[in-house]
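In: Okay, sequence plus prediction incoming.
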Amino acid sequence: MNKTNVRSRRSFWQEWDLIQAFGQRDLKSKFKGTVLGWLWSLVVPLASLGIYTLIFGGLFKMVPATIASRHEGIGIFAVWLFAGLTVWGFFQNSINAGINGLLGSGGLLQKVYFPAYSAVLGSCLAIGVQSAIEVGLLLVVLLCLTNVSWTWLLLVPFLLLLVVFTGAISVILSIWNIYVRDLAHLVGVFLQLMFYATPIIYNPDIVPESVWGLPAHDLIQAMPMAQFISLFRSLVYSLQPGAIGDWLSCCAWAGIALIGAVLVFRRWGADLGERI
């Protein structure tokens, strides 16, 4: 049995050090040579937050769900919006970083074998560190608004489900992109469309029940990221534990994505060094 076969049968946890190494590499290279350094991890999302808040909260007067502490105003819309943007940003940036991370590791993969998911998940880990900073900032703001409850404790299982779902989708798309290079461009377009289709910048209550004979409201609410974002907002913003159906849906999406990632890796992820 050769070394490649032996290495390919190693468990995920035996590759954790390698995943961390890829993550540290991405973190160091991301802000290398910049003046602000790690502050860019806050400047960019906060700038996006400000733009969306002024346009949709100020110009179009979007109204978020009532916050548990009963504060009102455009500032509360910004908090509600930031909660959605944080979850979506982790998902979108992880997919893009995973695709680029695997492509960027092609030279190394041609020299030595390692599981393709290591580079992908390492890139997701780097994005996760930045997203953790954003989540921390959001919780500090909510703490200042006295919008705190025991439901925050449920963030641990929620974030676990989100990480599993996002990491699995990133692995699937990153491996498929090696075989069909147009996929990365299609994914970019699809994510842009999904950003506006998902209730991130608007309250899902404004979506009509039916559009052109289709159950528009139910279809939007059934999208994976819509359910993750809705559950996250319930835990930290509305201070509700979330409906059992929402938890079961998120568990189901995470499980389906994980099974899909395992199947894709076993079928197409073994010898990518020759194709990159």
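Out: Thanks, I have it.
In: only C-alpha atoms for contact and neighbour calcs from this point on.
Out: Will do.
In: Select the longest helix from this protein.
Out: helix 74-104 (DSSP state H).
In: Which residues belonging to that helix are considered buried?
Out: Across helix 74-104, burial judged by 16 or more other C-alpha atoms under 10 Å covers 74, 76-103.
In: Skipping adjacent residues, who's closest to Ala184 in space?
Out: Asn177 (6.1 Å; C-alpha to C-alpha, 6 or more residues apart in numbering).
In: my guess is the one you found is in a helix, correct?
Out: Yes - under DSSP: H, G, I helix; E, B strand; the rest coil, Asn177 falls within a helix.
In: And it, how close does it get to Leu59?
Out: Asn177 sits 39 Å away from Leu59, going by C-alpha to C-alpha, to the nearest Å.
In: Ok, Gly128 next?
Out: As judged by C-alpha to C-alpha, Gly128 and Leu59 stand 32 Å apart.
In: of those two, who's got more company?
Out: Gly128 (20 against 10; other C-alpha atoms under 10 Å).
In: so who does the residue positioned nearest the centre of the chain touch?
Out: For the chain, the residue nearest the mean C-alpha position is Phe91 (1.7 Å; C-alpha atoms, centre = their mean). Phe91 makes contacts with Thr166, as judged by C-alpha atoms under 8 Å, 6 or more residues apart in numbering.
In: before we move on, what about Leu85?
Out: For Leu85, counting by C-alpha under 8 Å, 6+ apart, the contacting residues are Leu49, Ile200.
In: which residues in the stretch 101-250 of the chain form helices?
Out: 106-111, 116-144, 155-179, 183-197, 216-222, 224-236, 244-268 (DSSP state H, counting those that start in this stretch).
In: let's bring in a second one:
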Amino acid sequence: MIFKSLDRLIKLWINFIKNRYLPYFIPWSDRWLLQLFVSRQIQIKYRGSVLGLAWSLLTPLFQLGVYTFVFQYALKLKWTENDGNTFNFALFMLTGLAVFSFFAECVIQAPMLILEQPNLVKKVRFPTEILAWALLISTGFSTLILIGFLLLSCLILGATSITPAWFTLPLIWFPLVPLVLGITWGCSAIGVYFRDLRHIIALFVPLLQFLSPIFYTVSVLPERFQRIIYLNPLTLIIEQSRSAIFSGLYPSWEMWINEISACLVIAILGAILHNRLRRGFADVV
């Protein structure tokens, strides 16, 4: 049943991208331009910085230190009744922060992506859809450093050991790609016409941080709220990441297929919206 659903989803996906949306999902023809923008975004982000790429690790670690103090020592929060280990608590939290920080950084920048390129949009036929890819890849580069630190710390501190479930982590995180692309395409297009969107997103993202299981696990919530929090696409990714890293458990493939299906739908809707609105970019920007 699962494999039939997956096969049907793949066929629908192929038929969709074969249409005029192929450049959105496979930007191969503009790969040289994409490489240029990825390199440019990474350089701009750390230009003039003494520590450079180290900030991609130091910033979340500073946040982690503050959150660990507040939630474990001030609020006496624990993952389980017998878990009082500060390092384990911090690593559990860091897993959620790694996923959320990647999502948040992309979404916060999305409304200004096209507005920040007025010359390119006005003077040439510029493939604005690759800006989302450039943002995703450049942000993902920093996130990979953080994830590498997380996994290495787990081994050094003895929080867990390498298990076969670790090799499923790329699959667990893969739904983030269509999710972020879809939201970025949609928000970047709407942001051209509705400038207040960036302020709305800046207000919404911190709220979403507490509605994601970063500082707690879903199991501590009442059952009626557990169903609601799983409407947040980040919830399953964070929970399955923790299960794979710390418990050596494989993800629920049925839930994973539901997750990737929902994220692909978001990507498709974002691409359609972006394609419909792009005709007026040059006039508005």
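Out: The structure has been received and is ready for your questions. Being a predicted model, the structure only gives us computed values, none of them experimental.
In: TM value for the aligned chains?
Out: TM-score for the superposed chains, counting by TM-score structural alignment, normalised by the length of structure 1: 0.87, backed by 262 aligned residues with a C-alpha RMSD of 2.2 Å.
In: quick one: Lys30 of structure 1 from Ser41 of structure 1, how far?
Out: 10 Å.
In: Could you check which of those two is surrounded by more residues?
Out: The residue with more neighbours, out of Lys30 of structure 1 and Ser41, is Ser41; 18 against 15, by other C-alpha under 10 Å.
In: What distance do you get for that one to Glu15 of structure 1?
Out: 27 Å.
In: If you count neighbours, what's buried in stretch 36-54 of structure 2?
Out: Phe37, Val38, Gln41, Ile42, Leu53.
In: For the strand or helix carrying Trp13 of structure 2, buried residues please.
Out: Per DSSP states H and E: Trp13 of structure 2 is located in helix 2-17. Buried residues in helix 2-17 of structure 2, counting neighbours by 16+ other C-alpha under 10 Å, are found at Leu6.
In: residues in structure 1 matched by stretch 181-201 of structure 2, start to end?
Out: Alignment of stretch 181-201 of structure 2 against structure 1: residues 167-187, by TM-score structural alignment.
In: Just the buried residues of the matching stretch, please?
Out: Across stretch 167-187 of structure 1, burial judged by 16+ other C-alpha under 10 Å covers 167-178, 183-184, 187.
In: Return the distance of that stretch from the chain's centre.
Out: 15 Å (C-alpha atoms, centre = their mean, to the nearest Å).
In: Also stretch 89-106 of structure 1?
Out: With C-alpha atoms, centre = their mean, you get 11 Å for stretch 89-106 of structure 1.
In: now it: which residue numbers in structure 2?
Out: Against structure 2, stretch 89-106 of structure 1 falls on residues 101-118 (TM-score structural alignment).
In: One more: stretch 31-49 of structure 1?
Out: Taking TM-score structural alignment as the measure, structure 2 aligns residues 46-64 with stretch 31-49 of structure 1.
In: hmm, back to that, tell me which residues are up against the helix holding Trp13 of structure 2.
Out: Leu22, Phe25, Glu254, Ile257, Ser261.
In: From those residues, pick the one nearest Pro233 of structure 2.
Out: Pro233 of structure 2 lies nearest to Ser261 out of these, by C-alpha to C-alpha, at 10.9 Å.
In: how about the nearest residue to that closest one, chain neighbours excluded?
Out: Leu9 (7.4 Å).
In: counterpart of that neighbour in structure 1?
Out: Matched by TM-score structural alignment, Leu9 of structure 2 corresponds to no residue in structure 1.
In: State the distance from Leu9 of structure 2 to Ile237 of structure 2.
Out: For Leu9 of structure 2 relative to Ile237 of structure 2 (C-alpha to C-alpha), the value is 20 Å.
In: Likewise for Leu120 of structure 2?
Out: In terms of C-alpha to C-alpha, Leu120 of structure 2 sits 36 Å off from Ile237 of structure 2.
In: Also Tyr250 of structure 2?
Out: 12 Å.
In: Those two: who's more crowded?
Out: Ile237 (26 against 19).
In: Tell me the residue in structure 1 aligned with the more buried one.
Out: That one, Ile237 of structure 2, aligns with Phe228 by TM-score structural alignment.
In: correct me, but its match touches Cys250?
Out: Yes - in this structure, Phe228 of structure 1 is within contact of Cys250 by C-alpha atoms under 8 Å, at 6.4 Å.
In: shared neighbours, these two?
Out: In contact with both Phe228 of structure 1 and Cys250: Leu162, using C-alpha under 8 Å, 6+ apart.
In: check contacts around Phe100 of structure 2.
Out: Phe100 of structure 2 neighbours (C-alpha under 8 Å, 6+ apart): Gln209, Leu234.
In: ok so, going back, format the helices of the stretch 101-250 of structure 1 as a markdown table; extra columns: distance to Lys3 of structure 1.
Out: Formatted as a markdown table, the helices of the stretch 101-250 of structure 1 follow (distance: least, C-alpha to C-alpha, whole Å):
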| stretch | distance to Lys3 of structure 1 |
| --- | --- |
| helix 106-111 | 13 |
| helix 116-144 | 16 |
| helix 155-179 | 22 |
| helix 183-197 | 31 |
| helix 216-222 | 44 |
| helix 224-236 | 39 |
| helix 244-268 | 17 |
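In: which one is the residue mapped onto Glu134 of structure 1 from structure 2 nearest to, not counting chain neighbours?
Out: By TM-score structural alignment, Glu134 of structure 1 lines up with Leu146 in structure 2. Nearest non-adjacent residue to Leu146 of structure 2, counting by C-alpha to C-alpha, 6+ apart: Leu57, 5.6 Å away.
In: mind checking how far the one you found is from Phe16 of structure 2?
Out: 38 Å.
In: wait, which of the helices of the stretch 101-250 of structure 1 is closest to Tyr52 of structure 1?
Out: Of these, nearest to Tyr52 of structure 1 by C-alpha to C-alpha is helix 183-197, at 11.9 Å.
In: what does the closest one contact?
Out: Trp88, Gln92, Asn96, Ile99, Leu173, Trp176, Asn177, Ile220.
In: Relative to Ile256 of structure 1, which of the residues you listed is nearest.
Out: Nearest member of these to Ile256 of structure 1, counting by C-alpha to C-alpha, is Leu173, at 14.4 Å.
In: Can you name the residues that contact the closest residue to that closest one other than its chain neighbours?
Out: The spatial neighbour of Leu173 of structure 1 that comes closest, neighbours along the chain excluded (C-alpha to C-alpha, 6+ apart), is Ile99 at 7.1 Å. Going by C-alpha under 8 Å, 6+ apart, Ile99 of structure 1 touches Val120, Ser170, Leu173, Ser174, Ile175, Asn177, Ala184.
In: That concludes my questions; thank you for your assistance.
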